[in-house]
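**Q** Here's a sequence, model it:
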Amino acid sequence: MSLLLLLPKFSTPTSCFNFVPPPPQVTIRPHALRCYHSPPSISTPEATLTNIVNSGVIACLRAQSPDVALEAARAAITAGISVLEIVVSTPGVFEVLHQVVQDFPTTTLGVGTVLNTKDAENAKNAGAKFITSPAIVKDILDQESDDLLYIPGVMTPTEILSSYNAGAKIVKVYPVSAIGGVQYIATLKKPFPHIPMVASQGITTDSVGAYIDGGASAVVLSDAIFDKKAISERNFTAIYHLAQLAALQGNAAVKRKEKIYPG
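**A** Okay, the predicted model is just below:
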């Protein structure tokens, strides 16, 4: 008897590789923030930092509407992204974040480009585990939080050390590609090997490994995952595949770094 006759019938391999699980249909209610309270968080900034370092990639999403943002986030997370931020300029950002938190409670979710304490508080209330800024927002940095990790944006050695001494557990080097790219990160890590750094701006998926090898704890990927054309055309399948590739590159770079620097 042929062995093929004994095997259960599954769908073809091609359909498995091309399938993207459709996101559930959810309606985003305006002003939903007034109507919910997030459950008590068991996360800590230290745990969030560990998740970011273990991922190697922070997916940065900006979209022109809440529904596009929600579906793009779902596509990326389903593809393997474990750390994702939604830029604060995205319409309905806090309502979208709250819904994604409900759908993917184990994913490390945050809000990007936060410039004031009001948005920081709204992000926290919506379920964010971290927030990022393109610069140092002193009012946010001065507010200690037991469950929200703040990642200020820095560019110079003085800003890096000042942020760290003020309590920042990790900093975001921005705009990294405009000021030296991988080489700049590697140079900064020489005097500051103890300060975790995220590289941000203009990074492509194929350079993820180089940045992490150079000393970055993680990189921010924006257009490399949420391609502008794919977003405008609502091509969430394309986003899924870009996110899958980014997640694989991040995981490979982190594992390689762990072998070189165990413990």
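**Q** only C-alpha atoms for contact and neighbour calcs from this point on.
**A** Will do.
**Q** Check which helices and strands the strand or helix carrying residue 69 sits against.
**A** Per DSSP states H and E: residue 69 is located in helix 66-78. The contact analysis (3 or more CA pairs under 8 Å, 6 or more residues apart in numbering; DSSP states H and E) places helix 66-78 against strand 57-61, helix 93-103, helix 236-260.
**Q** Any chance of these in CSV with mean neighbour count and distance to residue 221 as columns?
**A** Shown next, in CSV, are these (neighbours: other CA atoms under 10 Å; distance: least, CA to CA, whole Å):
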stretch, mean neighbour count, distance to residue 221
strand 57-61, 27, 5
helix 93-103, 21, 18
helix 236-260, 20, 8
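**Q** structure for this one too, so we can compare:
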Amino acid sequence: MDLFGSSSDEEDETTASTPITPTRPPENGVMQFHTGTEQALLVYVTQQTKAGDSPEQILKIIDTFCEERHWMMHIGSLKVEILRDALLKRMATFTIPTPPTLIMLELGTYCGYSAIQLCSLLRTHHPTQPFLLYSLEISQQNARVARSIIDLAGFSDNVKVFVTHDVEDGLVEITKDLKPETTQFIDLLFIDHDKDSYLSDLQLIIKNSHLNSSSVVIADNVIMGRIDDYLEFVREEANKPDGLFLETHIFESTVEYCTQDIAQFGEEALQDGVEVSVFR
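**A** Predicted structure coming up:
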């Protein structure tokens, strides 16, 4: 995939297989949420992880849990190419003789899957690039799970998770921690939190001048979540000669971990997409 035409109740233990066999209980299927799922994921990942496992292996363990035990709302493996190409798009404009630290901001940590995925992609494709990922999460319990899994993946020195109910407060804490020379410090923004807050939080970040020129903004679940106001905003700005965004594109996919549910709901009902935009 080439972006922009350029460069909770868990039961029997099962093992991953390819193709995926329909072993997940129906009551734990797509868009089903149960108390304790996140903690059960942490227990599962901890039990399944072996010394020396790579971040990619840990992500596969999470995928197996979600495919065979309980559906969860991670970005999932199907969209990894979208993340990769968006990250490479940003890095194509970021490279300088002595690269500074690349700063990524994630809205919605959940259990740390996307944070690990972004860090792993960056380390794979730009192994000498220094980077930090700040992640804002509303749930203290989810943040604890995320920190533990991120630590297992070996990225605890690169990822800082802040618990906050307000993105503006979180940005204040990040600024205190980072002590940037200017207000513009975000090189990549990944949005995957409260679907009703995508637009307002993006506009807040823009208003506070936190996005660097050529920053890439990635918004997950924009089709499934029917986040029409967000899509209208970024697309209108991209269509203006001097708009806030240089370009924006939708990359269609399906809801994560839904292979077993397509027969029941139909593929159309499980359509999803990621909007990737480049700030001017």
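**Q** TM-score for these two?
**A** In this superposition the chains share a TM-score of 0.38, using TM-score structural alignment, normalised by the length of the first structure; 170 aligned residues with a CA RMSD of 6.0 Å.
**Q** Residue 181 of the first structure and residue 242 of the first structure, how far apart?
**A** Residue 181 of the first structure sits 22 Å away from residue 242 of the first structure, taking CA to CA, to the nearest Å as the criterion.
**Q** Equivalent analysis for residue 102 of the first structure, please.
**A** Using CA to CA, we find residue 102 of the first structure at a distance of 24 Å from residue 242 of the first structure.
**Q** cool, residue 221 of the first structure as well?
**A** Residue 221 of the first structure is 10 Å from residue 242 of the first structure, by CA to CA.
**Q** same question, residue 186 of the first structure
**A** 26 Å.
**Q** again, but for residue 97 of the first structure
**A** Taken as CA to CA, the span from residue 97 of the first structure to residue 242 of the first structure is 21 Å.
**Q** try residue 259 of the first structure
**A** Counting by CA to CA - residue 259 of the first structure and residue 242 of the first structure are separated by 26 Å.
**Q** same question, residue 255 of the first structure
**A** Counting by CA to CA, the gap from residue 255 of the first structure to residue 242 of the first structure is 20 Å.
**Q** Also residue 61 of the first structure?
**A** Taking CA to CA as the criterion, residue 61 of the first structure is separated from residue 242 of the first structure by 13 Å.
**Q** Check residue 72 of the first structure too.
**A** In this view, residue 72 of the first structure and residue 242 of the first structure are 11 Å apart by CA to CA.
**Q** just residue 121 of the first structure next, same as before
**A** Distance, residue 121 of the first structure to residue 242 of the first structure, using CA to CA: 31 Å.
**Q** And residue 53 of the first structure, by the same measure?
**A** For residue 53 of the first structure, the distance to residue 242 of the first structure (CA to CA) stands at 20 Å.
**Q** Work out for me the element residue 198 of the first structure sits within.
**A** Using DSSP H and E, residue 198 of the first structure sits in strand 197-199.
**Q** For that strand, name the packing helices and strands.
**A** With 3+ CA pairs under 8 Å, 6+ apart as the test, strand 197-199 of the first structure has strand 171-173, strand 218-221 packed against it.
**Q** What is the subsequent helix or strand relative to that strand?
**A** In N-to-C order, the element after strand 197-199 of the first structure by DSSP H and E is helix 208-213.
**Q** Name the residues that touch that next one?
**A** 56-57, 181-182, 185, 199, 218-219, 249-250, 252-254, 257 (CA atoms under 8 Å, 6 or more residues apart in numbering).
**Q** Could you rerun that using 10 Å?
**A** 53, 56-57, 181-186, 197-199, 203, 207, 214, 216-221, 246-247, 249-254, 256-257, 260 (CA atoms under 10 Å, 6 or more residues apart in numbering).
**Q** Report the buried residues of the helix or strand where residue 145 of the second structure lies.
**A** Using DSSP H and E, residue 145 of the second structure sits in helix 140-152. If you call a residue buried by 16 or more other CA atoms under 10 Å, then helix 140-152 of the second structure has these buried ones: 142-152.
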